[in-house]
Every structure is written in structure tokens, then in C-alpha cells.
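Student: I need the structure of the sequence given here:
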Amino acid sequence: MAPGLVISAPASGIGKTTLTLALARAYRDRGLRVQCFKSGPDYIDPAFHAAATGRASVNIDSWAMDRAAIEHLVSRDANADLVLAEGSMGLFDGVAARGVSGTGATADIAEMLGWPVLLVIDPSGQAQTAAAIAAGLRDFRAGVHLAGVVLNRVASRRHEDLVRQALADTGIAVFGALTRHAEINVPKRHLGLVQAEEQAQIGGLIAEAARLVSEHVDLDAVLRAASARSSHTTAIGLNLTPPGQRIALARDAAFSFIYPHMQEAWRAAGAEIVTFSPLADEGPDASADVCWLPGGYPELHAGRLAANTGFRKRLRAFAETRPVHGECGGYMVMGAALTCAGGARHEMLGLLGLEASFAERRMHLGYRLAELAVPMPGHQAGARLRGHEFHYSTIIAQPDPPLATVRDAMGTVVAETGSRRAQATGTFFHLIAEDR
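Tutor: Model (predicted):
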């Protein structure tokens, strides 16, 4: 299998995504086939990976997926020359309670797949202490191997020399250093980076990042540090039952949060996917037997969705005879009303009684394990589903019967149960995998 590296850091906001994109494009410019992955639940980073490499990137998650499923997903690196797996949060950050094959920490993936870690360190306000942090991360878990570090946001040449010397004294390789002025920033919004498809300039941003990294990072040394993992590829894929044979999938700027591995699993099981755009006032394909509304940013388009009478009429008619399911933002659009951050209240589809508001922001974040109280498309009552929740909305009303008993990673029951009315179902959590 292709040699790989895990790009990680001591914490969020250090520069993992920028370095991953820059390295991916720089090696692609050299003629290498680069395959990216994302550790943990994240819809946005993989789209940027794809923009940098020209290849689809998928999520691998040790809390929600077993090793067989992760091995199946990474088997897509078979014809790649290099694998770059971007971590989430800090290297060892995960939940306190172990999930299917780990805690969701990036270190789980590095150890499981045998990929060395390329650590991004921000030494702002530090010098030798940065080396102590790197050494601590290197020695924290025996099964995780540190390849070396890239310094980000160094203040001056003297600052860089101090940090480099301290790292050399600990035996940690430094592959390069980027100054504060050389940093490339990608626009952000409340759920993370602005999506790649919304940025016409994304190609130029990635190209500029690749140019800077090529000038300041030893690409040959980084490539030599990558390690090929042992092959444990299995034919057993993700255990994800399609919600129907022909799936009408909402897909546009308001509904974009669906994992590539979900669609791959549905297609592998023989299902067909037909997309439509609610923002273009389209409704689900009349020949579909189920409609799926994924999450995204409907709160940014609530007025337009409320005004699109063709979409509303067609989807309501569809729901009279066939199942409709919504996740997070899709669930909110299926509800009675959605209040945007500015306080304007917009009427939604009314397939469910849910009313949500962004006028008072409240973060809901974390892994979720749901046990269905009633059926939903693709899953019977009693099924256990693993996923995650991430949104800033507040529930104003959720009057319909609960869809599931939903617990966080520690087993504590949460209020966001989802709901069901007739053939309409919705959840605040995004499905990742079925619990085996």
C-alpha cells in the first residue's frame, strides 16, 4: 500500500488543514497521486482535500467505525503514491469512553494504520517549550510514531533557530518553518471553513499555499518519512443499509453535509441516488422511493427556501406516499419554522412540528449513539446508529413523538431525540455507521 503520513498538531487552529492542502498540491504538482483522508467527523475538510488532489477524500473514525470498515475505506489508496490523513483537534484528543475501535482520536488512526505523524507546531510566545510539547506528544503513546515537525507562525529567524536547536536536542526532525507573514488563511464560518465549492478562488489559495510550503519545507525529507502500512484490506465494508432503492438526495449549498462513504455504501448495496436542488426550486424525483435531506446551511438560505413554492409543493406531495428523512439542517427544514440569526422567522415544510432558532446560539457538539424507538428509512425499530451532532440552533418546539433514545459518548441521554410523524422522520445527528 502507499506510504502515508498523519498530519496532526497539539490543538485545533494550528494549521493542519492548510499544511495538508499545501503538501497535497505540492506533491501533485510533482506528478504524484495523493490520497487524503480526514480523521473524525467533518464534512468540510474533505472537500478541500479533493480540490487539492483531484481525488475524493473520505472520513475515517475510530469511535463510530470498526477496524474492518476503516481498512475498507483506506483501501482506496491502492493506486496512490502518497497518503495524507488530516487529524482533528489535538493528536490524542478524543472522547473519554471508547467507541467501536477507539475514542475518535487522531492517534487511534496513526497507530491502527501504522502511518507516522507529521506534527504542526505553533511556537508563538515560546521557544524551547515548543520542543518540550513535541517531545511530550512523541512519548505519550508507544504505538504512535512521530516522523517530525513543521513549525508554523515563527516570528523571526532567531526565533526559528531557538526552536530548531531545542528540537534537535530532543532528536526530533524539523522539516521546515513558515513565518507568520507567510500564512495562508481560508475563510471560516460558524461550523468551520467555508465550503470549497463556495470559493471560486480556492484553487489559487491552495496553489499559493503549495508554493510557500515548497519554498520553506523539505518536501523530499517529508516524503522519505512517510511509511507504508501493512495491508489488512478486507472485503467487508461499512454496515450501512440504503434508505431505499432509488434515493432522491437534496444537494446544493443549503444541503451539502453527507459523507462520501455513505453514498458509496448505498451504491455498493445496489441503490441509485438522484440529486435535486431545493434552492433551485426543484423537488424530489417522482420515480424515487425515498427522499433524504442532509444537513448543511439552510439557516443561511431560509428565506429563499420558504419562498420556493415548487420545492415545497413537490416535497409535500412526495411525503404523502413515501418516506422523507432529514438530518440536522434537513430536519429543521422539514419542521414548522426556522428562525435565522437575525431573528426573522421563516415557514418551513411542516412535515414535522419541529421549530428551531439560530437567534440564540447554543452549540451542540459530540458523538451520538441512537437507539431507534420507531423505524426510519433503512433501519428498523431497535437499530443502534452511530453519528455526531454539530449545530448552533435552539429547539423552540419538538412536539412529535421521539424517533430515538439518543445518548452522547459517555452514555448520557440528550434532549435532541429526533422525531417522527407519519412517514416523515428527522434527527439532529448525522449518521456515520450502524452499530454492529
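
Student: C-alpha only now, for contacts and for neighbours.
Tutor: Fine.

Student: for residue 236, give its distance to residue 72.
Tutor: 7 Å (CA to CA, to the nearest Å).

Student: so which residues of the stretch 201-350 of the chain form strands?
Tutor: In the stretch 201-350 of the chain, the strands defined using DSSP state E, counting those that start in this stretch lie at 227-228, 246-250, 272-276, 290-293, 324-327, 337-339, 345-347.

Student: using a markdown table, lay out the ones you listed together with distance to residue 389.
Tutor: Output for the strands of the stretch 201-350 of the chain, formatted as a markdown table (distance: least, CA to CA, whole Å):
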| stretch | distance to residue 389 |
| --- | --- |
| strand 227-228 | 34 |
| strand 246-250 | 19 |
| strand 272-276 | 24 |
| strand 290-293 | 15 |
| strand 324-327 | 10 |
| strand 337-339 | 18 |
| strand 345-347 | 23 |
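
Student: how about the ones you listed, which one is nearest residue 417?
Tutor: Closest approach to residue 417 among the strands of the stretch 201-350 of the chain is made by strand 324-327 (11.8 Å; CA to CA).

Student: for the comparison step, fold the sequence that follows:
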Amino acid sequence: MIKGLLISAPASGTGKTTVTLGLLAALRAQGVTVQPFKSGPDYIDPAFHSAAAGRASFNLDSWAMPAATLHDIRAQADGADLIIAEGSMGLFDGVAIAGEAGSGASADIASLMGWPVVLVIDVSGQAQSAAAVALGFSKLRPDMPFAGVILNRVASPRHEAMVRAGMEAAGIRVFGSLPRNPDITLPERHLGLVQAEENPELEAILARAAAFIAANVDIPALLDVANAASTTPSAGPASPPPGMRIALARDTAFSFVYPHLIAAWRQAGAAILPFSPLADQGPDNSADCCWLPGGYPELHAGKLAAAAVFRRDITAFAQTRPVHGECGGYMAMGAALVDKDGVSHEMAGLLGLVTSYEKRKMHLGYRQAHLSHPIPGYAAGAALRGHEFHYSTILSQPDAPLATVRDASGAQVSETGSLRRLGGGGMATGTYFHLIGQAT
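Tutor: Model prediction:
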């Protein structure tokens, strides 16, 4: 069993992504083969993990995935020397009503996998009091393995000494102390970090992060405390491919698709045929379905509206075969998209959907959907789990609702997705949520 660690924090914004990326890059530079994972539904961080580690990173989600599926995804670490998983939000943050294997909290993953937690604590504005925070996190869940802390945003050697004194008195192990370092800050936008592939400085930032972590964290001590549960993986529910030849939109406007789904499709024997709508490419005509992931169509609406070949080819494709879109892909399948300046741009027109980014409103959370109609890979009546995160709103949705959709608490949400049957047996479907998998 490959040993691992989970890097978490008391809250978002405390530096766990910087620590994770620096640790991945530093270990890789030392010749350690590290498998990264991301706890929770974040679809941006895994690309940064992959750039730092040189291996594809996968999401592990205790609300949306059963335990068997989590263990199956963990098997992606085969051949690695060590696992480093990054938590989401605060260590214990999840939804109020448990899902498949927990609440979605990072602590669920640590407990299930046996990976000791290393807590990154922002100690700015406090000294010995930080120990009370660490002690509370170490004791709240007795089933969760806890290794110790990394101190972040330390002001001075004197400040560090006071914080360390408090940690020692509380019996909390300190693995490192990080001063402020603006040289490894990653740029952000409305859905989180600017995507890894869009950052020309990423390689240099990762190199600086690796050097920073290597100089300020006791990496050998971290390796010594890595661990894993002795549970045996068992086969979880398969994620069926939407077709055996899948035309997959893939560029900076369409990039949010969970890596475990792509891996499952390939393991089932499906061929992935990428194309770029931004480069005015249409889906491969040999494909038997087309999948448009989420991303940032609102930032490229004018270019998509001008992509005549893309719009022509996907319209022709949809007359005889299924096309499915998620979030940004769903928006691009609609009749129009209104950008932040209030300008309306014509989209592919496979659906009557009109969406707007002019007046931003955040929609965020887990989704559970019961399909009223089929989508590629899933029959009508299937129960799906996913996650929604966007700032656009629906101005018009004239097509048939695709599903009954509820949030994690069971409350019904208005974003039902939509369906339109086309021409010679084709079908266009879309949802605002990103599929994670089928509910058990």
C-alpha cells in the first residue's frame, strides 16, 4: 500500500495550494515519484498538481463518490513512491447531510485512506494562540490521523519562536515555518486560479515554490510520518463512457472535466478525440457522441460566435448523434450568451438557452439529479451526482427540462438542464452541473 499525506488547513486562503505545489515539485526534483490527488470537486487545482508532479491528479469526493470508487481512484497511484493529497476549504468543511461516503470534507478522505493530515496554519496576527487552533483540529475527529502543522506567513524569527513554543506545549509537531513570499503567488479570476495552461510563468513559479518549501520544511520528517490504511480496494460503480468514440472539446474555454471520468472512459475502451472550438474546429465526424465540458466561454464569447466552422460542424453532427454540454459547454450550445458588458453573442443554437454574465450571481454547490431523459452514457431515471459553480444566469430556457435537480440538502434547484431532439435521431442535452458520477 502506497503511503500518503493530506495537506489541509483551517480555512480557504491559508496557503495549502502553495504548500502542496511546492512539496510536489520539490519531491519530484529529488527523484521521488509522487501521485497527487485533490479532495473535493475542484476542477482547477488538479491541473496545477499535474504540472508540479508530472503525473495526472485525480479528485476524491466523499459526498459524490462511494467508498469503493474512492479506493478505485486511489489505484491511480500505482507505481508512485508517495501520495500527496490536497484538501479543499477547511479540513472539516462539508455539507450538512452526508452523501455516498461522507460530507465532502477533506477529513473524510484522510480517515478513509489513512493519510495523516498536515495542517497549514496562517499564523499572522497570533502567536501561541495558534496552538489552540491546531490542538482543536487534531482532536475533533479521533478517527482521523493527524501528523502536525506547517506554519505559514511567519513575520520574523521571534514570531516563529513564540508560535513554536505554543505548539510544543500543546504537543503539536511543527514540520516547517514559511515566511511571506510574494514570488510564488498564483493569479486568480472569478472561478479560482487562472488555469495552469494559461500561465506562461507557471514553470518558474513551481521552481521557486519547490526551492521555498525545500528550504523551510523538513521534508524527510514528512516522509517519515506518511501512512496509509490497510483497507483493500473493491470495485466501485463504473463511469460508463458516453460513446466509444468521443469528440471532446478541449481548449482554454472548455477544460473543466474530471480526470477520473476521462480515465474511466479510456479504461472502458473509448477513444477520446479532442477538438478546439476556439481554433474553429468541429467535432471529429467519426465520433459517435460529442461532449462539451465547462470552462470560460464567457471570456471568449466573441471568438466562439465568430467560429463559423465549429458552429456549422457541431450543428451537422447533432442532427444524427448526441451532444452533451456541462456548464460552459451547456452555455455554448445555447442560442446566445450575454457577456459582462451586456453584448449578446450568438452561440451554436443546439438549444434555445440564453445565458448572461452581465450581472454576476454565484451558483455553487453539490447537485443530485434524477434524469427525466437520457444523456450520453446514462439512461432516463439514472441518479447522478455532480457539482455546480458558475456566475452566469439563465435568461431563457424554452426546451424540455432534462432532470429534477436538488442540492446536497435535498432542496430543488431551478437549473434543471435541458433537452432538444434534433433531425435524424440526434439529441442535444446540457446541464449546469459537472458530472462526478452515478449515485449508488
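
Student: TSV for the strands of the stretch 201-350 of the first structure, including mean neighbour count and distance to residue 365 of the first structure?
Tutor: What follows is the strands of the stretch 201-350 of the first structure, written out as TSV (neighbours: other CA atoms under 10 Å; distance: least, CA to CA, whole Å):
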stretch	mean neighbour count	distance to residue 365 of the first structure
strand 227-228	18	33
strand 246-250	24	24
strand 272-276	17	28
strand 290-293	28	20
strand 324-327	26	14
strand 337-339	26	20
strand 345-347	19	24
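
Student: out of those strands, which comes closest to residue 125 of the first structure?
Tutor: Between the strands of the stretch 201-350 of the first structure, strand 227-228 lies closest to residue 125 of the first structure; by CA to CA that is 32.8 Å.

Student: mean shift of the closest one relative to the second structure?
Tutor: Comparing strand 227-228 of the first structure with its match in the second structure after superposition yields a mean distance of 2.2 Å (mean CA distance after the TM-score superposition for the first structure).

Student: tell me how far that strand lies from the chain's centre.
Tutor: Taking CA atoms, centre = their mean, to the nearest Å, the mean C-alpha location of strand 227-228 of the first structure is offset from the chain mean by 24 Å.

Student: also stretch 366-378 of the first structure?
Tutor: With CA atoms, centre = their mean, you get 20 Å for stretch 366-378 of the first structure.

Student: any buried residues in it, and which?
Tutor: 366, 367, 368, 369, 370, 371, 372, 373, 374, 375, 376, 377 (16 or more other CA atoms under 10 Å).

Student: neighbour count: residue 236 and residue 72 of the first structure, which is higher?
Tutor: The residue with more neighbours, out of residue 236 of the first structure and residue 72, is residue 72; 17 against 12, by other CA atoms under 10 Å.

Student: for that one, list the residues it contacts.
Tutor: 233, 234, 235, 236, 237, 238 (CA atoms under 8 Å, 6 or more residues apart in numbering).

Student: which element is it on?
Tutor: Using DSSP states H and E, residue 72 of the first structure maps to helix 67-74.

Student: average offset between the helix or strand that comes right after that helix and the second structure?
Tutor: Toward the C-terminus, helix 67-74 of the first structure is succeeded by strand 82-86 as the next helix or strand (DSSP H and E). Compared with the second structure after the fit, strand 82-86 of the first structure shows a mean deviation of 0.6 Å (mean CA distance after the TM-score superposition for the first structure).

Student: tilt between the helix or strand just after strand 82-86 of the first structure and helix 67-74?
Tutor: The first helix or strand that comes after strand 82-86 of the first structure along the chain, using DSSP H and E, is helix 106-113. For helix 106-113 of the first structure against helix 67-74, the angle by axes from the mean of the first three to the mean of the last three CA atoms, to 10 degrees is 90 degrees.
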